[in-house]
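Novice: Sequence and predicted structure below; questions after.
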Amino acid sequence: MKKYDVIIIGAGASGAFASYEFTKLNSNLKVLIIEKGNSIEKRICPIKAGKVESCIGCIPCNIMNGFGGAGTLSDGKYNITTNFGGDIHNYIGKEKAIELMEYVDEVLCSFDDGESKLYTTKSSNLKTVALRHDLHLLEAKVRHFGTDRNIEILKKMYEYVKNNIEIKFNTCCSEVEKNSKGEYIVTTDKGEEFACNHLILASGRSGSKWISKICKQFNIGLLSNQVDIGVRVELPAEVFKHITDEVYESKIVYLTKEYNDLVRTFCMNPYGQVVAENTNGIITVNGHSYANPEFQSENTNFALLVSNRFTEPFKDSNDYGESIAKLSNMLGGGVLLQRFGDLIKGRRSDKKRMEKCFTIPTLKATPGDLSLVIPKRQLDSIIEMIYALDKIAPGTANGDTLLYGVEVKFYNSRVEVDENFETAEKGLYVVGDGGGATHSLSQASACGVYVARYLNSLLKS
């Protein structure tokens, strides 16, 4: 049995940046990463490659898994803030959290051949305009690389770490046990066994169920978290141009009048594309955007999400979100698409109505009726938010605005960890989105850096 100082499960944002930091620190630690997805050069979605028109359920999904995690083929947007995107500051302090996110930004820029712009919402006039209509713009600095450049950046990061960190791709961790020596024994789906004294679980949102299973096995506390349910909105880029040109990513929060529910914009992609992604066999929707004008569309897309927090005795928030996504998959064979005008009139979008639509969809999806999928409360809140956004971006509530469903943001139950992200089980750490403490690329990456520095210092002393 091969032994390591540290084993990391998952090569997503946290795992990738932990591997970078171990390498940069010139650590002599033996580190192994186990990743169920492909190496970065093999992460090609057949839809984007033009081989198929809709999701065929690849296992593993190249959009969700592989080096860099779900963030690799995203739009390459990093929000430097503690106002949203997780609660890492509750563990390490706000000042340290911002410092680490700034460090992550420096690392990414060092691997970037182009000139990316750092946007800020702090001095934006949009905040004032939004407040006049009871909309709240959250402050953040936003670095956007684009899907194309983000992939190249992470390829260079992989080249930087690959000779120092051992990585096993297309490999799943099936079991974790602890022997009489206090070592963690990791068994893979290939029957391999590896031992370590320090184990980092960094499997991201797609590994949330697996992390919960491991935590229950070791009697590690889990706190119920939320699930966000909504739609991906797509409209002509001109509608939001005055906003995206100034701040790029506008995180706008609205409290609905009817239900007092929080609705927020999420993951705004100017001149971008809507994409499908496969999370544990369930097809949901997301958005990407490119830096290269040749790959850009004429549309902007963003999510509208309604936050759902449940009280006792219900604890299965992710199962609730999955059940709604399954309805969409059942009715549409994947992603459903509906014109906003058809939704308001209580009729399904069909092929004929879509042929007359002035907004050309960037994702091939099944025309249908989202009211048959999304619960009334969430759908009413989304509609109210669209009309509110129309006041600061006239045209948002046009009949030809497209709604894709469903978009679901799954959060792992929050794992009980200390200020070093170590659980009550000594030597077992849970980092990034999989632990429920971070919900963004910047915070997940910063979390990986923090734990790598901590372990490097601990094991050298």
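Specialist: Received the coordinates, thanks. Numbering: from 1, shown residues only.

Novice: contacts, neighbours, all on C-alpha from now
Specialist: Fine.

Novice: Gly37 is in contact with Ile63, isn't it?
Specialist: No - in this structure, Gly37 is not within contact of Ile63 by C-alpha atoms under 8 Å, at 9.5 Å.

Novice: Buried residues, the helix or strand containing Ile7. List them.
Specialist: Per DSSP states H and E, Ile7 falls inside strand 2-9. For strand 2-9, burial by neighbour count (16 or more other C-alpha atoms under 10 Å) applies to Lys3, Tyr4, Asp5, Val6, Ile7, Ile8, Ile9.

Novice: Contacts only, for Met385.
Specialist: Shown in contact with Met385 (C-alpha atoms under 8 Å, 6 or more residues apart in numbering): Tyr254, Thr256, Val263.

Novice: for it, helix, strand, or coil?
Specialist: Of the three states, Met385 takes helix under DSSP: H, G, I helix; E, B strand; the rest coil.

Novice: One more to weigh against that first structure:
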Amino acid sequence: MSPNYDVVILGCGEAGIFAAYELTHLHPGLKVLALDQGQDIYHRSCPIVAGKVKECIHCPVCHTMCGFGGAGAFSDGKFNFTTQFGGWLTDFIEPKEVMDLIDYVDSINVAHGATTQCFSTATPEAKALERRALAYDLHLLQARCKHLGTENNLRILTNIYEGLRDKLEFRFNTEVTHIAQADGGYRLTTASGEEISCRYLIAAPGRSGAEWFSNQCKELGLELLNNQVDIGVRVELPASVFEHITDVVYESKLVYRTKQYGDQVRTFCMNPYGHVVAENVEGINTVNGHSYADPALRSENTNFALLVSNRFTKPFNEPYRYGKHVASLSNMLAGGVLVQRFGDLVGGRRTNEHRMSKSFVRPTLTAAVPGDLSLTLPKRQLDNIIEMIYQLDKIAPGTANYDTLLYGAEVKFYSARLQLSAELETALPGFFAAGDGAGVTRGLAQAGASGVQAARAVVRRMG
């Protein structure tokens, strides 16, 4: 029996979107279906962001994580031109080809309204900052970066959606429950019991579908490598503390190896004049950050994540579950996201509402509950974070101030990684994997690039 569709794209996050764009651009005659359990770009509305509630109400499908645009839709839209971070595409593809793919994705964004302004670490000011950081054993990773802005990122995605919606079939609010090989291709079963067949499958499940996708791959007999999770906190402090850094490179990726344990700690997702936000990862409240391009929407604070990388060895094989468990402890104590002043943490005191009221730094996530991070994060990770804060204080005096705020927990889940070809094809013919949820990338740039790579491979097969 002939497949119902030439190609099915599983997930409408960044990887799925650019796979759809490339397929319809290179081969307009293909019959393509894109599925997502969330809403289209016009109907995604988190009750917290909309101001209807202060705390996560655990919607059946998280509007922040699912739908057209994926988890990146409500991010502040950092687009990094680099292979040093943001994914592992260079494990499969030559670095120059990866950069060409990233530039191509950027050109599509620009055509749909993205800025052309870039921040670079190659300027004299950035090089001086790099030298100063090295004096304290802090390593500034090199990359060009665009800041699209939370509001502009949504506008770009809306423009792309409008350009795609008539060129392929989208089905939103559609949960896929099972993937199986069938009839020279693949058969997907939805929660409603419908069966959808295709010749080629591009799986781009996104962060919200990572654990589900891992289980599907195991059932299909695909070998997985799954041994890493990053656990940490989100730091919030006056924007002036990091202004001399963010004005030069905006997204400063600083990496440090602690002296106490020899573990790697890094800054991540820097949001100058930004806002700390909560997000729901499969029922667990974690913390993240946003930053707007419009000055009228900015705050007086800067926030960024401090993450400790954890790699596990056999027999342990559930880092995703481990990370969710750590985050769930703060949920248990605070009913959501927990916040503590740095001075209280190092002094062994719980931050309470009275102490928080005396803080010079006002939290932008007002729903966060004052508490004690030492009761939620493992001691090793917490020791690493404290050491990193004191180290950052040497290049950004004020980082270790008493009233610097720490929100927890911030957990970055690294999805199970598959054995893939240079075309991002799995061991099963015609089955491709792309994006963050498939363990291939970690960020907008490489996620979009991976979608393009998989789509081009399909088009080559189709002729």
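Specialist: Alright, I've got the coordinates. Please read these numbers as outputs of a predicted model, since none were measured by experiment.

Novice: Show residues contacting the strand holding Ile7 of structure 1.
Specialist: 15, 29-35, 173, 193-203.

Novice: can we see that at 6 Å?
Specialist: Where contact means C-alpha atoms under 6 Å, 6 or more residues apart in numbering, the residues beyond strand 2-9 of structure 1 that reach it are 29-34, 194-196, 198-203.

Novice: ok, back up a step: Cys109 of structure 1: which of the buried residues of strand 2-9 of structure 1 is nearest?
Specialist: Cys109 of structure 1 lies nearest to Ile8 out of the buried residues of strand 2-9 of structure 1, by C-alpha to C-alpha, at 24.8 Å.

Novice: Could you check which residue of structure 2 pairs with Thr362 of structure 1?
Specialist: Taking TM-score structural alignment, Thr362 of structure 1 has Thr364 as its aligned residue in structure 2.

Novice: mind checking how far that match is from Asn288 of structure 2?
Specialist: Distance from Thr364 of structure 2 to Asn288 of structure 2, counting by C-alpha to C-alpha, to the nearest Å: 12 Å.

Novice: Quick one: the residues in structure 1 that the longest helix that structure 2 contains pairs up with.
Specialist: As assigned by DSSP state H, the longest helix anywhere in structure 2 is helix 444-462. Alignment note (TM-score structural alignment): helix 444-462 of structure 2 is matched to residues 441-459 of structure 1.

Novice: Show me which parts of that stretch are buried, residue by residue.
Specialist: Within stretch 441-459 of structure 1, judged by 16+ other C-alpha under 10 Å, the buried ones are 441-452, 455-456.

Novice: Glu211 of structure 2 matches what in structure 1?
Specialist: Per TM-score structural alignment, Glu211 of structure 2 is aligned with Lys209.

Novice: The stretch 251-400 of structure 2: helices as residue ranges?
Specialist: 319-334, 342-346, 353-357, 379-395 (DSSP state H, counting those that start in this stretch).

Novice: closest one to Leu188 of structure 2 among those helices?
Specialist: Judging these by C-alpha to C-alpha, what sits closest to Leu188 of structure 2 is helix 319-334, at 24.5 Å.

Novice: List the superposition-based mean deviation of that closest one with respect to structure 1.
Specialist: By mean C-alpha distance after the TM-score superposition for structure 1, the fitted helix 319-334 of structure 2 averages 0.7 Å away from its aligned residues in structure 1.
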